[in-house]
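S.K.: how does the following fold in three dimensions:
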Amino acid sequence: MRTVSPPDTWAYALRLPHDPRAARVARMTVRAALSSHGRHELVDDVELLASELVTNAYRHAGGPCSLRLTALGDGRVRVGVWDNHPYVPVLFTDAEANGRRTVPPDAPGGRGLRLVREYAETWGAWSLGDVLPGRPGTGKLLWFEVGATNPA
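M.R.: This is a model prediction of the structure:
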């Protein structure tokens, strides 16, 4: 039996350990995957935004994370980052939050999710369940899409 899929679709999945080098590995993977599929125009944006989500997972989840890079049939590329913490950041749940919280100019962090909201064409999050006593939670998934042929 043969599997049939649209010609311009593909997917890569990468499991990343809780390691400060995870964001670098994610950037290298994104660059290699997009370049090998001729999507050079998306490399810089996707590399930056995926790195921000992986860094966020490393800093706040305390466990491994997974990166999934998927080319959709209409020219879009979707990036999802799963981690084991169920808390979805306010910037991904509240449409009005983007303009409320300001980060001091000398702060070492706190801008990554704003970058995703600003530069991705669409973005979102799903909480996949709370951590229960004695059982690991299933975490959350943050995702974004770029590369629409006619962005809104």
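
S.K.: contacts, neighbours, all on C-alpha from now
M.R.: Fine.

S.K.: wait, Leu53 touches Leu113, no?
M.R.: Yes - at 7.3 Å, Leu53 counts as touching Leu113 under the criterion of C-alpha atoms under 8 Å.

S.K.: more crowded one of these two?
M.R.: A count of neighbours by other C-alpha atoms under 10 Å puts Leu53 above the other of Leu53 and Leu113, at 27 against 18.

S.K.: residues in contact with the longest helix along the chain?
M.R.: Among the segments of the chain that qualify as a helix by DSSP state H, the longest is helix 43-61. Residues from elsewhere that reach helix 43-61 (C-alpha atoms under 8 Å, 6 or more residues apart in numbering): 18-20, 22-24, 26-28, 30-31, 34-35, 63-65, 67, 79-85, 112-113, 115-116, 119, 142, 146.

S.K.: can you tell me which of the residues you listed are in helices?
M.R.: Among the contacts of helix 43-61, the subset assigned to helices under DSSP H consists of 22-24, 26-28, 30-31, 34-35, 112-113, 115-116, 119.

S.K.: are any of the contacts of helix 43-61 buried, and if so which?
M.R.: Neighbour-count burial (16 or more other C-alpha atoms under 10 Å) applied to the contacts of helix 43-61 gives 18, 22-23, 26-27, 30-31, 34, 64-65, 67, 79-85, 112-113, 116, 119, 142, 146.

S.K.: run this one through as well so I can compare:
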Amino acid sequence: MTVHGLIRLVDVAELLATELVSNAVRHTKGPAGLRVRWSPPGTLRIGAWDADPQPPEPPRPLAGDTESEDGRGLALVRACADVWGWQPLFRQGSPGKYVWCELSAA
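M.R.: Next up, the predicted model:
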């Protein structure tokens, strides 16, 4: 990211990548992966794929239950990213999904 002049996005990008991959690993029974793509002139896309074709649970509000140690991942993604979403994915003939978010460098 430094090569592309995106040093100011590193902390947020690391948080988002961690949340997406953590969800993929924690909530599925199979392989998971991460993809980070820079699209000039200014969009960083971070996405995680997993082997579960079911859509992710909708993000819960960040306020409220402060005692729970889980359930805030996609709420953080929603709060920190410019846009996020998911799509069904077939990888090597197996169904799954791709959950992604984007950060603008502008």
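
S.K.: now the longest helix of structure 1 on structure 2. Mean distance?
M.R.: For helix 43-61 of structure 1, the mean deviation from structure 2 after alignment is 0.5 Å (mean C-alpha distance after the TM-score superposition for structure 1).

S.K.: buried set for that helix?
M.R.: Quick answer for helix 43-61 of structure 1 (16+ other C-alpha under 10 Å): 43, 45-58, 61.

S.K.: onto which residues of structure 2 does it map?
M.R.: Using TM-score structural alignment, helix 43-61 of structure 1 corresponds to residues 10-28 of structure 2.

S.K.: who's in contact with Val83 of structure 2?
M.R.: Val83 of structure 2 neighbours (C-alpha under 8 Å, 6+ apart): Cys101, Glu102, Leu103.

S.K.: ignore the last one, Pro53 of structure 2
M.R.: Counting by C-alpha under 8 Å, 6+ apart, Pro53 of structure 2 makes contact with Pro88, Leu89, Pro95, Gly96, Lys97.

S.K.: I'd say the fourth one and Leu89 touch.
M.R.: Yes - if you go by C-alpha under 8 Å, Gly96 of structure 2 and Leu89 touch, sitting 5.0 Å apart.

S.K.: tell me, what's touching the two both at once?
M.R.: Joint contacts of Gly96 of structure 2 and Leu89 (C-alpha under 8 Å, 6+ apart) are Trp49, Pro53.

S.K.: neighbour count for the two, which is higher?
M.R.: Neighbour comparison, Gly96 of structure 2 and Leu89: the larger count goes to Gly96, with 21 against 18 (by other C-alpha under 10 Å).

S.K.: on that earlier part again, got JSON lines for the contacts of Val83 of structure 2, with distance to Thr66 of structure 2 too?
M.R.: Listed next are those as JSON lines, based on distance: C-alpha to C-alpha, whole Å:
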{"residue": "Cys101", "distance to Thr66 of structure 2": "25"}
{"residue": "Glu102", "distance to Thr66 of structure 2": "27"}
{"residue": "Leu103", "distance to Thr66 of structure 2": "27"}
